[in-house]
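Novice: what follows is a protein structure lacking sequence information:
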């Protein structure tokens, strides 16, 4: 059982890196509301050199940090001697909820061309069908994780956790700038 938990912990660490979270970060958790996407602006401001998309990009980044924080909560509980199932359930529910919002976080023009630091690659808008498929994989695996958490069975949570991380990594491979 300990070997399974170690493997799950390592997988979770990789997921956190992919979602922008880290083991040491104090990231938002389940109770924090998702940042609402700003209205879709039309153009970037040439006078200031900043983008009207700054709020959209900032909200997107905060939402991913919230997902990462909730992944950390689940990961920590998978490794704990005694899991806080209520915390796991709240975290899994928040991940599932936010997964449904992901498509609205990427309005046209909120990529690198916005002039605001973002790790979102142009491929998101150049390959919309592929991006949509990647988001749908995340939504499906996040829903399965939430269903597993609702059973209060930590073994089921552990089994459902890894595929969510895989869906995150699959999307990041093609649609997110590699920080390395």
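Specialist: Received, thanks. Computed from a prediction, not measured in an experiment: that's the story for all the values here.
Novice: CA atoms for contacts and neighbours, from now on please.
Specialist: OK.
Novice: look up how far residue 134 lies from residue 111.
Specialist: Computed as CA to CA, to the nearest Å, the residue 111 to residue 134 distance reads 17 Å.
Novice: make that residue 8, sorry
Specialist: Relative to residue 134, residue 8 is positioned 22 Å away (criterion: CA to CA).
Novice: right, and residue 62 touches residue 33 too?
Specialist: No: with contact defined as CA atoms under 8 Å, residue 62 and residue 33 do not form a contacting pair (10.2 Å).
Novice: helices of this protein, residue ranges please.
Specialist: 2-19, 54-79, 85-101, 123-126, 128-150, 154-175 (DSSP state H).
Novice: buried residues of the third one, list them for me.
Specialist: This means helix 85-101. Neighbour counts over helix 85-101 (16 or more other CA atoms under 10 Å) mark 85, 87-101 as buried.
Novice: then the first one?
Specialist: Buried residues in helix 2-19, defined by neighbour count with 16+ other CA under 10 Å: 5, 8, 9, 11, 12, 13, 14, 15, 16, 18, 19.
Novice: how about the nearest residue to residue 152, chain neighbours excluded?
Specialist: Distances taken as CA to CA, 6 or more residues apart in numbering place residue 85 nearest to residue 152, at 6.1 Å, with adjacent residues excluded.
Novice: putting a second one here so we can go through both:
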């Protein structure tokens, strides 16, 4: 019995997990009211927040568990994709998001796209087992999180 190369198994595993994620109903797609929209986007932000530390920890070990890194990057990437359409007009009331998201959306949308791209880079890094690309993607995501929190999130 010959063993498949690790990269081929990883590639197949990534494709299967990605297909499952895409095949599932997105949280944002089923949100009908402004309250549901806010709850859906908060859930996506929580997913991203919960995954940041484990993503970072995974890269700071001697032997990287690329399948774990990939799984975390996949769920975070899906959340980032959903967040790009999670701020429709009228979904500002009752949230901590600042009104500038809706009144001046260009920079906010750019930051959201940069976050999504950072996760896309992490997915590619997991497939190629490329530590440098994984760290660049994580750094990009981290920078966009900080940028958005400072400019677009109210403390109150």
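Specialist: Good, I have the coordinates. This structure is a prediction, so every number in the text was calculated from the model and none was measured.
Novice: for residue 38 of structure 1, find the nearest of the helices of structure 1.
Specialist: The stretch from the helices of structure 1 with the least distance to residue 38 of structure 1 (CA to CA) is helix 54-79; that distance is 5.2 Å.
Novice: just want the angle from the closest one to helix 128-150.
Specialist: Regarding helix 54-79 of structure 1 and helix 128-150, their directions subtend 40 degrees when assessed with axes from the mean of the first three to the mean of the last three CA atoms, to 10 degrees.
Novice: tell me, how many residues neighbour whichever residue in structure 1 pairs up with residue 147 of structure 2?
Specialist: When the two structures are superposed using TM-score structural alignment, residue 147 of structure 2 falls opposite residue 170 in structure 1. By the criterion of other CA atoms under 10 Å, residue 170 of structure 1 has 17 neighbours.
Novice: residues contacting residue 170 of structure 1?
Specialist: The neighbourhood of residue 170 of structure 1, defined by CA atoms under 8 Å, 6 or more residues apart in numbering, consists of residue 134.
Novice: before we move on, what about residue 11 of structure 2?
Specialist: For residue 11 of structure 2, the set of contacting residues under the criterion of CA under 8 Å, 6+ apart consists of residue 127.
Novice: secondary structure element holding it?
Specialist: Taking DSSP states H and E as the definition, one finds residue 11 of structure 2 inside helix 6-23.
Novice: quick one: that helix to chain centroid distance?
Specialist: Its chain's C-alpha centre and that of helix 6-23 of structure 2 lie 17 Å apart, by CA atoms, centre = their mean, to the nearest Å.
Novice: list the buried ones in that helix?
Specialist: Per 16+ other CA under 10 Å, helix 6-23 of structure 2 contains these buried residues: 10, 11, 13, 14, 18.
Novice: same deal with stretch 121-139 of structure 1?
Specialist: Buried residues in stretch 121-139 of structure 1, counted by 16+ other CA under 10 Å: 121, 122, 124, 125, 130, 131, 134, 135, 136, 137, 138, 139.
Novice: and those as JSON lines, adding distance to residue 165 of structure 1?
Specialist: Compiled in JSON lines, these are given as follows (distance: CA to CA, whole Å):
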{"residue": "121", "distance to residue 165 of structure 1": "19"}
{"residue": "122", "distance to residue 165 of structure 1": "22"}
{"residue": "124", "distance to residue 165 of structure 1": "19"}
{"residue": "125", "distance to residue 165 of structure 1": "23"}
{"residue": "130", "distance to residue 165 of structure 1": "18"}
{"residue": "131", "distance to residue 165 of structure 1": "16"}
{"residue": "134", "distance to residue 165 of structure 1": "12"}
{"residue": "135", "distance to residue 165 of structure 1": "12"}
{"residue": "136", "distance to residue 165 of structure 1": "14"}
{"residue": "137", "distance to residue 165 of structure 1": "11"}
{"residue": "138", "distance to residue 165 of structure 1": "8"}
{"residue": "139", "distance to residue 165 of structure 1": "12"}
